[in-house]
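K.L.:
need a structure here:
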Amino acid sequence: MEAHQEQQAHHQDHQDHQRSGLTRQAISATAHCLTGCAIGEILGMVIGTALGWHNAGTIALAVALAFVFGYSLTMWPVLKTGIGLSAALGVALAADTVSIGVMELVDNLFMVVIPGAMEAGVASWLFWAALAASLAVAFVITVPVNRFMIGRGKGHAVVHQYHH
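P.N.:
Reported below is the predicted structural model:
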């Protein structure tokens, strides 16, 4: 009986270790995604807001730039391994599309629902506080999405072979 309990405890420890490792990978992948998204999102929001664009134009620019910077940050180390541009783009699309999409949906929705955030202007604390909060909320919501994807060998899991 004791041997069976020890075996169960060992199996549980192994599963706990795998889950925590998967969570760490998801947090790392989401932080990587957040870097590209934040660069594009902030740049797009600042440009659109400074130019007095309507919300739709500002958001479209922010989303487009988030995808460009997000994919670029994934492609850069992959390209350095000697893989071709089209293959590196394929890796970036597979690795980051869902993550960036979720992050952009959440952070832009957050910006739109905070009263006055989009109209506040780049000199306003409301604009910057809402933008920072929107990225933090997007991070928290995207971690489990990335965990799910990585656990199934999808999303950022496809780029890991190029990082070493």
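
K.L.:
Please count neighbours and contacts with C-alpha atoms only from this point.
P.N.:
Will do.

K.L.:
Give me the residue at the spatial middle of this protein.
P.N.:
Nearest residue to the geometric centre of the chain (Cα atoms, centre = their mean): C33, 3.2 Å.

K.L.:
now the other sequence, so there's something to compare against:
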Amino acid sequence: MPQPAGAPWGTAARATLHCLTGCAVGEILGLVIGTAFAWHNVPTMITAIVLAFFFGYSLTLYAVLRAGMGLAGAVKVALAADTVSIAVMEAVDNSVVALVPGALDAGLADLLFWGSLALSFAVAFVVTTPVNRWMIGRGKGHAVVHAHH
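P.N.:
As a prediction, the model looks like this:
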């Protein structure tokens, strides 16, 4: 059976790492905010997810704006480049944290909090890299950004 077309694995891994960086910043900030204010799990996770998308898009916006594109065009590029990647990453990493016993109730000073978060990011990276490889190989996802660098 022929292998499906895709981008080189290194390109996909770099795109995923770029996405993971923004997602991790937002996710950690959201979890810290929710935990510090003693919010319940649902509002904490919603805050973390919203901030993950915000920071994920922000990294791409910054790069594309710096390359000289206008704001409206940069927003379109960021949405096209990152939406699927961030959505997959968020679905995976939040699912992993939810499946780790006690992780949702762990505090900021608990090793379980940070350990489950690190595990969730690692699993999300492994799951999202092939998705990004498939999209880039078809001219979608981060391939859209590379046309503007």
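
K.L.:
TM-score for these two?
P.N.:
Here the TM-score for the pair of chains, by TM-score structural alignment, normalised by the length of the second structure, is 0.94; 146 aligned residues with a Cα RMSD of 1.4 Å.

K.L.:
Tell me the residue in the second structure aligned with the residue nearest to the centre of the first structure.
P.N.:
Counting by TM-score structural alignment, C33 of the first structure lines up with C19 in the second structure.

K.L.:
follow-up on the earlier one: in which helix or strand would I find the residue nearest to the centre of the first structure?
P.N.:
Using DSSP states H and E, C33 of the first structure maps to helix 2-50.

K.L.:
could you say what helices and strands the very next helix or strand once past that helix packs with?
P.N.:
Downstream of helix 2-50 of the first structure, the next assigned helix or strand under DSSP H and E is helix 55-79. Where contact means 3 or more Cα pairs under 8 Å, 6 or more residues apart in numbering; DSSP states H and E, helix 55-79 of the first structure is packed against helix 2-50, helix 85-113.

K.L.:
Out of the ones you listed, which is the most enclosed?
P.N.:
helix 85-113 (a mean of 19; mean count of other Cα atoms under 10 Å).

K.L.:
in the second structure, what residues pair with the helix or strand just after it?
P.N.:
Heading C-terminal from helix 85-113 of the first structure, the first helix or strand you meet, by DSSP H and E, is helix 125-151. Across the second structure, the stretch matching helix 125-151 of the first structure (TM-score structural alignment) is residues 111-137.

K.L.:
gap between that stretch and the chain center?
P.N.:
8 Å (Cα atoms, centre = their mean, to the nearest Å).

K.L.:
mean deviation of that stretch from the first structure?
P.N.:
Comparison of stretch 111-137 of the second structure with the first structure after fitting gives an average deviation of 0.4 Å (mean Cα distance after the TM-score superposition for the first structure).

K.L.:
Would you mind finding the match for A60 of the first structure in the second structure?
P.N.:
Per TM-score structural alignment, A60 of the first structure is aligned with I46.

K.L.:
who touches E90 of the second structure in this structure?
P.N.:
C23, I49, A52, A124 (Cα atoms under 8 Å, 6 or more residues apart in numbering).

K.L.:
want to try JSON lines for those, with distance to F113 of the second structure as columns?
P.N.:
As requested, those are exported to JSON lines (distance: Cα to Cα, whole Å):
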{"residue": "C23", "distance to F113 of the second structure": "17"}
{"residue": "I49", "distance to F113 of the second structure": "17"}
{"residue": "A52", "distance to F113 of the second structure": "17"}
{"residue": "A124", "distance to F113 of the second structure": "17"}
